[in-house]
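Show me the folded form of this:
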Amino acid sequence: MPTSPDSHDSDTTITVDIVSDVVCPWCIIGYRQLAEAARQSGIDIEVHWHPFELNPQMGEEGENLREHIAAKYGTSDEDSRSARERLTQMGADLGFTFNYADDMRMVNTFRAHQLIDWAEQRSPDEGHRMKQALFSAFFTERRDLHRIDVLADVAASLGHDRDEVVAMLESGERGESVRQRQAFWQQQGISGVPAMVFNRRYLVTGAQGVENYQEVLAQVAAERAEVTS
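As a prediction, the model looks like this:
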């Protein structure tokens, strides 16, 4: 894979570029599995989040999540309920709370990505914190991540200036940056999420499970050790 324009090198840390959307349940599942794999393996990772919109044409009012999934994927009510139960259990096993409800809504995430981009410009750590907070805001608290006031509240909860965030989102000043970053990954063939690129060379798609991520990390670490020895 080509080098991401906002990735960094390290002699000992494995860089993981994760392309994802904040309304993608498998994205937070995959990340939590990866983080657990890194913890169990004792391998340091540096995560960089990159924007992807699952529903770029989603309207201002959003859509009922269950109805949206049924229309998009042809999923029956029973299959949808089973999938939500499975995700809820997987999340619980990884320390994340999915709080699904029949009236939960799918929303437009372009502003959420602008907020993450804004935080990422301050530091990768701030971008990571914002991404995690937005995952929780959507899946646990069922908040509308298209609303500027909701996004500003999330940012303020992390210590950011609420008025500054409102002004940034109202101006759309980070919109072009998000579009450019989305285009970069789409040009590399990324069409679904989560998509993880390890050390800018190895692409792994989907939530692969802790054991599989351990194998990937071990292989990447071993290769780096061979190159640097």
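
rest of the way, CA atoms for contacts and neighbours
OK.

Which parts of the chain are strands?
Here the chain has its strands, by DSSP state E, at 14-20, 45-51, 63-64, 105-106, 195-198, 202-205.

can you give me the helices in the chain?
Assigned by DSSP state H, the helices in the chain fall at 25-41, 65-73, 77-93, 110-122, 124-139, 148-157, 162-171, 175-187, 210-228.

What residues of stretch 221-229 count as buried?
221, 224 (16 or more other C-alpha atoms under 10 Å).

Identify the residues contacting it?
14, 43 (C-alpha atoms under 8 Å, 6 or more residues apart in numbering).

Please state the offset of it from the chain centre?
Taking C-alpha atoms, centre = their mean, to the nearest Å, the mean C-alpha location of stretch 221-229 is offset from the chain mean by 29 Å.

how much space between the residue nearest the centre of the chain and Trp26?
The chain has Ser20 as the residue nearest its centroid, 3.9 Å off, counting by C-alpha atoms, centre = their mean. Counting by C-alpha to C-alpha, to the nearest Å, the gap from Ser20 to Trp26 is 9 Å.

Before we compare anything, build this one as well:
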Amino acid sequence: MNQATPLRIDIVSDVVCPWCAVGYSQLAEALKQTNTEYEIHWHPFELNPDTPSEGRNWREHIANKYGSSKEQSDAMRARITEAGAEVGFEFNFTEETRTYNTFDMHQLLHWADQQGCMHELKQALLAAHFTHARALSSREVLADIAAEIGLDRKEALTVLEDQRFADKVRQAQQQWRQQGIQSVPSVIFNQQHLVSGAQGVENFKSILQQLADMPR
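Model prediction:
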């Protein structure tokens, strides 16, 4: 599906959002299958900005937020794991699985964007969280992950410690809230077509085909 100019895709998401990992993987597969030229721009969203710095047990968090029983929680985990496996993303949930405050992560992603590595860091953070259960509440761990994709570890740590991008991230989050974004993932094609949630590969392929057929 060749286009004169790449399809612009803005994705508003959070690192601790499992459906964000699934939804992106589905979209990536649809883009591959349709041979679509594209450029992706990631944007920050905090699902739970009140999460303490040390994080929370994820099962307890879901129970408190949604009133989910253990059976409902298990069923949700199974659905997420299956949906991820279908598009090559591995989830490893345990009783110790935690959710974290992601404000530091979004600041690190903002910095990585300036180095041209935001997409790589986003994927590394999603895998670190959902596949490898790394302690993302630790700035040392976050700096390690940045270094693993080729960024300067010392600079990454400094960025987190001095919080130099805190205002920029808050501003970006506010801008998307003002545009009506209340849930993630939210995918905006060509800055005008909003699609919410993990739509599935076939649905994303259909959306991409419709966009390709539109007059530009």
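
TM-score for these two?
The TM-score (TM-score structural alignment, normalised by the length of the second structure) is 0.96; 214 aligned residues with a C-alpha RMSD of 1.1 Å.

Including distance to Ala222 of the first structure, could the strands of the first structure go into TSV?
Output for those, formatted as TSV (distance: least, C-alpha to C-alpha, whole Å):
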stretch	distance to Ala222 of the first structure
strand 14-20	11
strand 45-51	14
strand 63-64	46
strand 105-106	41
strand 195-198	13
strand 202-205	14
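
for those strands, which one sits closest to Glu164 of the first structure?
With C-alpha to C-alpha as the criterion, Glu164 of the first structure lies closest to strand 45-51 of these, at 21.5 Å.

Which residue range of the second structure does the closest one align onto?
The alignment of strand 45-51 of the first structure onto the second structure (TM-score structural alignment) spans residues 38-44.

Any chance of JSON lines for the helices of the first structure, columns distance to Pro194 of the first structure?
Putting those into JSON lines (distance: least, C-alpha to C-alpha, whole Å) gives the following:
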{"stretch": "helix 25-41", "distance to Pro194 of the first structure": "5"}
{"stretch": "helix 65-73", "distance to Pro194 of the first structure": "17"}
{"stretch": "helix 77-93", "distance to Pro194 of the first structure": "15"}
{"stretch": "helix 110-122", "distance to Pro194 of the first structure": "15"}
{"stretch": "helix 124-139", "distance to Pro194 of the first structure": "13"}
{"stretch": "helix 148-157", "distance to Pro194 of the first structure": "22"}
{"stretch": "helix 162-171", "distance to Pro194 of the first structure": "25"}
{"stretch": "helix 175-187", "distance to Pro194 of the first structure": "12"}
{"stretch": "helix 210-228", "distance to Pro194 of the first structure": "13"}
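
Out of those, which is closest to Thr13 of the first structure?
Closest of the helices of the first structure to Thr13 of the first structure is helix 210-228, at 8.6 Å (criterion: C-alpha to C-alpha).

That closest one relative to strand 14-20, how many degrees between them?
If you take axes from the mean of the first three to the mean of the last three C-alpha atoms, to 10 degrees, helix 210-228 of the first structure sits at 130 degrees to strand 14-20.

on that earlier part again, mind listing what the residue nearest to the centre of the first structure touches?
27, 49-53, 193-195.

7 Å instead, please
27, 50-52, 193-195 (C-alpha atoms under 7 Å, 6 or more residues apart in numbering).

which of those residues tops the neighbour count?
Greatest neighbour count in the contacts of Ser20 of the first structure, by other C-alpha atoms under 10 Å, goes to Phe52: 29 neighbours.

My read is that it contacts Val22, right?
No. Using C-alpha atoms under 7 Å, Phe52 of the first structure is not in contact with Val22, being 8.7 Å away.

residues near the alignment partner in the second structure of Ser136 of the first structure, how many?
Counting by TM-score structural alignment, Ser136 of the first structure lines up with Ala127 in the second structure. Neighbours of Ala127 of the second structure under the rule other C-alpha under 10 Å: 19.

same check, this time on Leu27 of the second structure
The tally of other residues near Leu27 of the second structure (other C-alpha under 10 Å) stands at 22.

Between the contacts of Ser20 of the first structure, which sits nearest Val165 of the first structure?
Pro51 (18.4 Å).

who's in contact with that closest one?
Applying C-alpha under 7 Å, 6+ apart, we find Pro51 of the first structure in contact with 19-21, 113, 178, 181-182.

What subset of those is buried?
For the contacts of Pro51 of the first structure, buried by 16+ other C-alpha under 10 Å: 19-21, 113, 178, 181-182.

for the alignment partner in the second structure of Ala70 of the first structure, what are its contacts?
Using TM-score structural alignment, the equivalent of Ala70 of the first structure in the second structure is Ala63. Residues counted as contacts of Ala63 of the second structure (C-alpha under 7 Å, 6+ apart) are Ser69.
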